[in-house]
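Trainee: got a sequence here, can you build the structure:
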Amino acid sequence: MPIFNYSAGPSMLPHEVMQNVQKELLSYEGSGVSIVEMSHRSTAFQSIVDSLEARLRRLMDIPETYAVLFLQGGATLQFSMVPMNLRETSRFAYVDTGIWSKKAMTDARCFGEVAIIQPTDDLDGMSFSTDGLHDVDYVHLTLNNTIEGTRFTAIPETEVPIVADASSNILAEPIDVSRFGLIYAGAQKNIGPSGLTVVIVRRDLVQSLHLPSYLSYHNQMDTLLNTPSTFSMYVAERVLKWVEEAGGVEAMERMNVQKRDLIYGYFETSALFKPLVTGEKRSLTNIPFTTGSEETDQRFLEFAREQGLIELGGHRSVGGLRASLYNAMPLEGATRLIEVMRQFEEGHDVSH
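Mentor: Here you go, the predicted structure:
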């Protein structure tokens, strides 16, 4: 029985990539040395770094005016590194769209004053107003809300740099890098294994400030300052190769739209399962839903596990159910989830 993993992260990786990693684990490209024991200063590993950056630049059309940094600490470390490195007036604006944006603004308050922006939120999508943003160092937003299952559909022009947490939608849909001052993303959803964080930053925003060495973007520019997450970077390079060969980000978006629309289409006919998000703001990658009963939700989780569908529980902070359909999730994963929901519903007395 095939297993489908709907985890919000670390998420499933492309099967072909996992097979390739398994094949090369003991001897990278016939070198006799495993990637997990290879020096990060070796010529072989530098070729991986160069290829990883080149592939990411091609896939996202990243201009040369932006640096690409491969860091550790997850997206959570960027909650601090961003205000540390981009502060001038030490006033920052944060668009409040959920739990992760709240965590980011909490850490930013350690370095200055935070102005909170409430987004506009209707059936047409999610955006925010730029009124009063002229006197802040940047405006921060979470492009896709992994827990809430919502995403930004319109990003207005603004005079100040926009900083975006793209952890759960990077490579899942096109992002116009030139619209942003800085984009950061944990790798463990669409890029590769956990342990790697990608930061794409406009070079003119990087300052030489008095900061601990690792926490300075300036010190990380165009170099590996310390031993990076070598295995994660190696797998990420293979995942990006898979994305390129599959048709790039545009092909990923088409598939993600198809998967999302199939599942939301089932909800429209279901008497038991209900989505928690409506309209155009629905995420392409994270779908929260519920039966309306905590007990029934738990029964469905157990039923789904017996059918080979795992990690369908909602985030611990909100409960309910959630299916994360990142790039590596095949179309079959969406259709199989619908089959299992239908089987559960047919065996459940919805009148009760």
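
Trainee: C-alpha only now, for contacts and for neighbours.
Mentor: OK.

Trainee: and the helix or strand encompassing E16, what does it pack onto?
Mentor: Assigned by DSSP states H and E, E16 belongs to helix 15-24. Other elements packing on helix 15-24 under the criterion 3 or more C-alpha pairs under 8 Å, 6 or more residues apart in numbering; DSSP states H and E are helix 230-245.

Trainee: number of nearby residues for K102?
Mentor: When neighbours are defined as other C-alpha atoms under 10 Å, K102 has 16 of them.

Trainee: here is the second sequence; please produce its structure so I can put it next to the first one:
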Amino acid sequence: MNRAHNFNPGPAALPLEVLQKVQSELLDFAGTGMSILEVSHRSKDYEAVHNAAQSLMRELLGIPENYHILFLGGGASLQFSMVPMNLLGPGVSADYVITGAWSQKAFKEAKLVGNPRVAATTEEDGKFTRIPKQEELQLDPQARYVHITSNNTIFGTQWHTFPNTGNVPIVADMSSDFLWRPFDIKPFGLIYGGAQKNLGPAGVTVVIIRDDLLALCREDIPIILRFKTHAKDNSLYNTPPVFAIYIVKLVLEWIKEKGGLAWMEQENRAKAARIYGVIDSYPEFYRAPVAKDSRSFMNAVFRLPSEELENKFLEGAKAHRFVGLKGHRSVGGIRVSMYNYVPKSSVEELARYMEEFARAHA
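Mentor: Model (predicted):
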């Protein structure tokens, strides 16, 4: 196979071994004589997949029993609405930390159903180049939650140390850096994320919610939008995205076999160090707009001296089968999305291309 070097920002690369496993049992899943695409979500065969995916996630992240793991649809965009619909109401507020386009969207949706407030923003001239410092956060101790976006795919910033919010639980959109490293889940009341960047294929959204926050959820909203509904029915109130959850389970097995999240963090740090090392070695040619202490380990963004050179860089990248390097349309430039399952070999190939291109055009 002549596989591409996949740097797509999402849907993103998946482990080749997982894809081969899917291929091998696509027509006959677990001896059922049916594809997993045909198996009933009410069957014991699928129930085993569903429960295994939850158990593996609980094991890898060290999630205590007082958290529910939900598999939902709608992506993070639905959670922008679903979180405040469940947790806000008359006289209840929440703090939002604005660090990029996705946190802006989450805040906009929250304003439709509640009274959120901006606890901090790092926007300057329409751009975001850093994560706020702890002392910049103007937190309300009476807030229901503090919402953050842990990694910002468009602007290439990431929370390296999560904020101290006291007794107020953190709600985090982790769509683009979920499972990239181990972390202490106890300060988080709710974590959500679309799977298509760092966990599995598009089509399933993971929600991890703590019991105390679940107990506060409203029951005067549509049944299917209540977290309590999905927690009570083990995410089987309606037909779940069976195929996507099945692949999530295979991915989690793959992570465990490789060495868990400690191994994953080591791999991700090595990949990011290689790309940022090239950028910093050619500071007059590759310009990274992000403060070094806020650089994302998932999405390295940079500019070249001119758009003409950027287009030439992207054109040359095609010949090397590098896919997905064009920056988001709102900011331009180059974006290297090196999520969990982008192999180090692809990153090394790209780093060498960057070095050669700089030497030839600097």
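
Trainee: quick TM-score on the pair, please.
Mentor: The TM-score (TM-score structural alignment, normalised by the length of the first structure) is 0.94; 349 aligned residues with a C-alpha RMSD of 1.9 Å.

Trainee: show me which positions of the helix holding E16 of the first structure end up buried.
Mentor: V17, V21, E24 (16 or more other C-alpha atoms under 10 Å).

Trainee: how about the lengthiest helix in the first structure: buried residues?
Mentor: If you go by DSSP state H, the first structure has its longest helix at helix 248-269. Neighbour-count burial for helix 248-269 of the first structure, counted by 16+ other C-alpha under 10 Å, picks out 248-253, 255-257, 259-260, 263-264, 266-267.

Trainee: redo the buried residues of helix 15-24 of the first structure as CSV? Include distance to T227 of the first structure.
Mentor: Below are the buried residues of helix 15-24 of the first structure laid out as CSV (distance: C-alpha to C-alpha, whole Å):
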residue, distance to T227 of the first structure
V17, 24
V21, 21
E24, 21
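
Trainee: closest to G195 of the first structure out of those?
Mentor: Nearest to G195 of the first structure among the buried residues of helix 15-24 of the first structure: V21, at 16.5 Å, using C-alpha to C-alpha.

Trainee: now do the contacts for the residue nearest to that closest one when sequence neighbours are not counted.
Mentor: Excluding the flanking residues, the one nearest V21 of the first structure by C-alpha to C-alpha, 6 or more residues apart in numbering is V235, at 7.2 Å. If a contact means C-alpha atoms under 8 Å, 6 or more residues apart in numbering, then V235 of the first structure has V17, V21, G192, P193 as its contacts.

Trainee: repeat the analysis, applying 10 Å as the threshold.
Mentor: Each residue near V235 of the first structure by C-alpha atoms under 10 Å, 6 or more residues apart in numbering is listed here: L13, V17, M18, N20, V21, I35, I48, L52, I191, G192, P193, K241.

Trainee: what do you get for R55 of the first structure?
Mentor: Neighbour list for R55 of the first structure: V49, D61, E237, R238, V239, L240, K241, V243, E244 [criterion: C-alpha under 10 Å, 6+ apart].

Trainee: pull out the buried residues from whatever helix or strand it lives in.
Mentor: Assigned by DSSP H and E, R55 of the first structure belongs to helix 43-60. Within helix 43-60 of the first structure, the residues that qualify as buried by neighbour count (16+ other C-alpha under 10 Å) are F45, I48, V49, S51, L52, E53, A54, R55, L56, R57, L59, M60.

Trainee: average distance between it and the second structure?
Mentor: When the second structure is superposed, helix 43-60 of the first structure averages 0.3 Å from its matched positions, counting by mean C-alpha distance after the TM-score superposition for the first structure.

Trainee: ranges for the helices of the stretch 251-352 of the first structure?
Mentor: Here the stretch 251-352 of the first structure has its helices, by DSSP state H, counting those that start in this stretch, at 294-306, 331-346.

Trainee: contacting residues around the first one?
Mentor: It refers to helix 294-306 of the first structure. Residues contacting helix 294-306 of the first structure (C-alpha under 10 Å, 6+ apart): 3-5, 272-273, 289-291, 293, 307, 309-314, 319-321, 337, 340-341, 343-345, 348.

Trainee: against the second structure, where does it fall?
Mentor: Aligned by TM-score structural alignment, helix 294-306 of the first structure corresponds to residues 307-319 of the second structure.

Trainee: any idea how far stretch 33-40 of the second structure is from the chain center?
Mentor: Relative to its chain's centre, stretch 33-40 of the second structure lies at 29 Å (C-alpha atoms, centre = their mean, to the nearest Å).

Trainee: once aligned to the second structure, how far is the helix holding E16 of the first structure on average?
Mentor: Helix 15-24 of the first structure sits 0.5 Å off on average (mean C-alpha distance after the TM-score superposition for the first structure).

Trainee: equivalent range in the second structure for that helix?
Mentor: Aligned using TM-score structural alignment, helix 15-24 of the first structure spans residues 16-25 in the second structure.

Trainee: tell me the contacts of the spatially most central residue of the first structure?
Mentor: Centroid-nearest residue in the first structure: S168, 1.9 Å away (criterion: C-alpha atoms, centre = their mean). S168 of the first structure sits next to 8-9, 142-146, 151, 185-191, 283-286, 324, 326 when contact means C-alpha under 10 Å, 6+ apart.

Trainee: how many neighbours does G308 of the first structure have?
Mentor: Counted with other C-alpha under 10 Å, G308 of the first structure comes out at 15.

Trainee: quick check: the residue lying closest to it once chain neighbours are set aside vs A185 of the first structure, distance?
Mentor: Excluding the flanking residues, the one nearest G308 of the first structure by C-alpha to C-alpha, 6+ apart is I3, at 4.6 Å. According to C-alpha to C-alpha, to the nearest Å, I3 of the first structure and A185 of the first structure sit 27 Å apart.

Trainee: these two: which has the busier surroundings?
Mentor: Neighbour count, other C-alpha under 10 Å: between I3 of the first structure and A185, A185 has more, with 24 against 11.

Trainee: trace that one over to the second structure, please.
Mentor: Under the alignment (TM-score structural alignment), A185 of the first structure pairs with G193 in the second structure.

Trainee: I'd guess its match is in a strand, am I close?
Mentor: Yes: residue state for G193 of the second structure (DSSP: H, G, I helix; E, B strand; the rest coil) corresponds to a strand.
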